[in-house]
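Novice: everything below, folded, please.
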Amino acid sequence: MSEDLERTFVMVKPDGVQRGLIGDIVSRFEDRGLKLVGAKFMQIDRKLAEEHYGEHEGKPFFEGLVEFITSGPVFAMVWEGQDAVRQVRSMMGETDPAESAPGTIRGDFGLDLGRNVIHGSDHEDEGSNEREIELFFDEDELVEWERIDETWLYE
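Specialist: Predicted coordinates for the structure are as follows:
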C-alpha cells in the first residue's frame, strides 16, 4: 500500500443487510474511487460484538448495541484510498439519519438512530480504525491490488 493511501473499516449492519442495501453501498464507495481490499459476509458472535463496542461498555445502550449487531448477518469491508477514513465518514452522514443530508448513505437509507444501516471507523477515536480492521480481518484476508484507473484518481 502506498504511503499516502489509508485503509478504513466499514460494515453494513444487520438492518442494511436485511433491506438488501449491500450492493448500493458498495457501488457508492467504488464510484467515489475507493478500492475494496477486504470483505466478508458474516454473523458476529457476542464476544466479537463486545470487543467491537468495548468503548461503550457500562453505558446504558451497550447491551442494545450488542444485541442488534448480533441479530443478523453483517457485511464487513476494508476500503483503501487517499484520506479514506474522512471520505467514508462524509459519505455515511451523521450517526442520526434524521440529521444526515440527502445524498449520504444514512440520509438516503437510514430511518432511525438505532437502525442507521452502516458503521465506519472514526478519525477522532485515535487507533479505532486499525483496531477494528484487526478485529474483523486477518492480514492475509486483505488483498493488495492496483485499480486500472488509479492514475486517473490521484495526482
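Novice: every contact and neighbour count from this point should use C-alpha atoms.
Specialist: Fine.
Novice: what's next to the helix ranked longest in the chain, contact-wise?
Specialist: Counting residues, the longest helix found in the chain (DSSP state H) is helix 22-32. Counting by C-alpha atoms under 8 Å, 6 or more residues apart in numbering, helix 22-32 makes contact with V12, G16, K35, L36, F75, V88, I105, all of which sit outside it.
Novice: rerun that using 10 Å as the cut-off
Specialist: When contacts are defined by C-alpha atoms under 10 Å, 6 or more residues apart in numbering, helix 22-32 is touched by residues 11-13, 16-17, 33-36, 74-75, 77, 79-81, 84, 87-88, 91-92, 104-105, 109, 117-118, 153.
Novice: show me what whatever helix or strand comes next after that helix packs onto, helices and strands only.
Specialist: Read in the C-terminal direction, the helix or strand following helix 22-32 is strand 35-42, with elements assigned using DSSP states H and E. Packed against strand 35-42, as judged by 3 or more C-alpha pairs under 10 Å, 6 or more residues apart in numbering; DSSP states H and E, are the following elements: strand 6-12, helix 22-32, strand 74-81, helix 128-136.
Novice: and for comparison, fold this next one:
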Amino acid sequence: MERTLVMIKPDGVERNLIGKIINIFEEKGLKVVAIKKLRLTKEQAKAFYIVHKDRPFYESLTDYISSGSVVAIVFEGENAIKKVREIMGATDPKDAEEGTIRKLFGLNKEKNTVHGSDSPESAKKEINFFFSESELIAAE
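Specialist: As a prediction, the model looks like this:
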C-alpha cells in the first residue's frame, strides 16, 4: 500500500472543513495513518516548500501557510498519490473539475484548501517532515 501526505491549509481549517475533507478521502477508499494539527513557523513553511524557493510565489505561499493552523494527514491506499491528486483537483480552483476538493472549497490558486504530495519522493519527504515513524499507524 502506498502512503501520501495531505495538508489542509489555513483557509480550510479556519472554515471548519477538516471533517468534510477527510470524509471525501475516506469515501474514496483511503485510510488515515496519522493526523496532526499544528501551526508552522515561517521558517518551517519555507523548509516545507523549499522546492519552490526560486518561484515568484514562494514568499506569499510561506506567509500564507504560516498564517494559521494546518492539519497534516497521512493517507494510505492503492495508488494513494495519484488518487489524492485526482480528488484534490487542479491547483487553481477555477480550473478544477466539479466535485474535487479544490472546486468545492478552494478560494483561489494560493488559498486552494489542500496540499498533496505529487510523487513517491515528495510523499516520503513530506511525511517525514510532519511525523516520526512511531506516529505512523498502519491502516486496519
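Novice: any idea what the TM-score is?
Specialist: Comparing the chains after superposition, counting by TM-score structural alignment, normalised by the length of structure 2, produces a TM-score of 0.96; 140 aligned residues with a C-alpha RMSD of 1.0 Å.
Novice: of all the helices and strands packed on strand 35-42 of structure 1, which one is nearest M42 of structure 1?
Specialist: strand 74-81 (5.5 Å; C-alpha to C-alpha).
Novice: got the contact list for the helix or strand following the closest one?
Specialist: Sequence order places helix 84-92 as the next helix or strand after strand 74-81 of structure 1, per DSSP H and E. Contacts made with helix 84-92 of structure 1 from outside it, assessed by C-alpha under 10 Å, 6+ apart, are listed as 5-10, 25, 28-29, 32-35, 78-79, 81, 95, 100-101, 103-110, 116-124, 129.
Novice: follow-up on the earlier one: of all the helices and strands packed on strand 35-42 of structure 1, which one is nearest K59 of structure 1?
Specialist: Evaluated with C-alpha to C-alpha, those place helix 128-136 nearest to K59 of structure 1, the distance being 18.4 Å.
Novice: equivalent range in structure 2 for that closest one?
Specialist: Residues 122-130 of structure 2 are where helix 128-136 of structure 1 lands when matched by TM-score structural alignment.
Novice: which residues touch that stretch?
Specialist: By C-alpha under 10 Å, 6+ apart, the list of residues contacting stretch 122-130 of structure 2 from outside reads 2-7, 34-36, 38, 44, 47-49, 51, 71-75, 81, 116-117, 119-120, 133, 136.
Novice: report the buried members of these.
Specialist: Using 16 or more other C-alpha atoms under 10 Å as the burial test, the contacts of stretch 122-130 of structure 2 include 3-7, 34-35, 48, 71-75, 81, 116-117, 136 as buried.
Novice: the longest helix of structure 1: how far from the chain's middle?
Specialist: 12 Å (C-alpha atoms, centre = their mean, to the nearest Å).
Novice: now stretch 103-120 of structure 1
Specialist: Using C-alpha atoms, centre = their mean, we find the averaged C-alpha position of stretch 103-120 of structure 1 to lie 12 Å away from the chain's own average C-alpha position.
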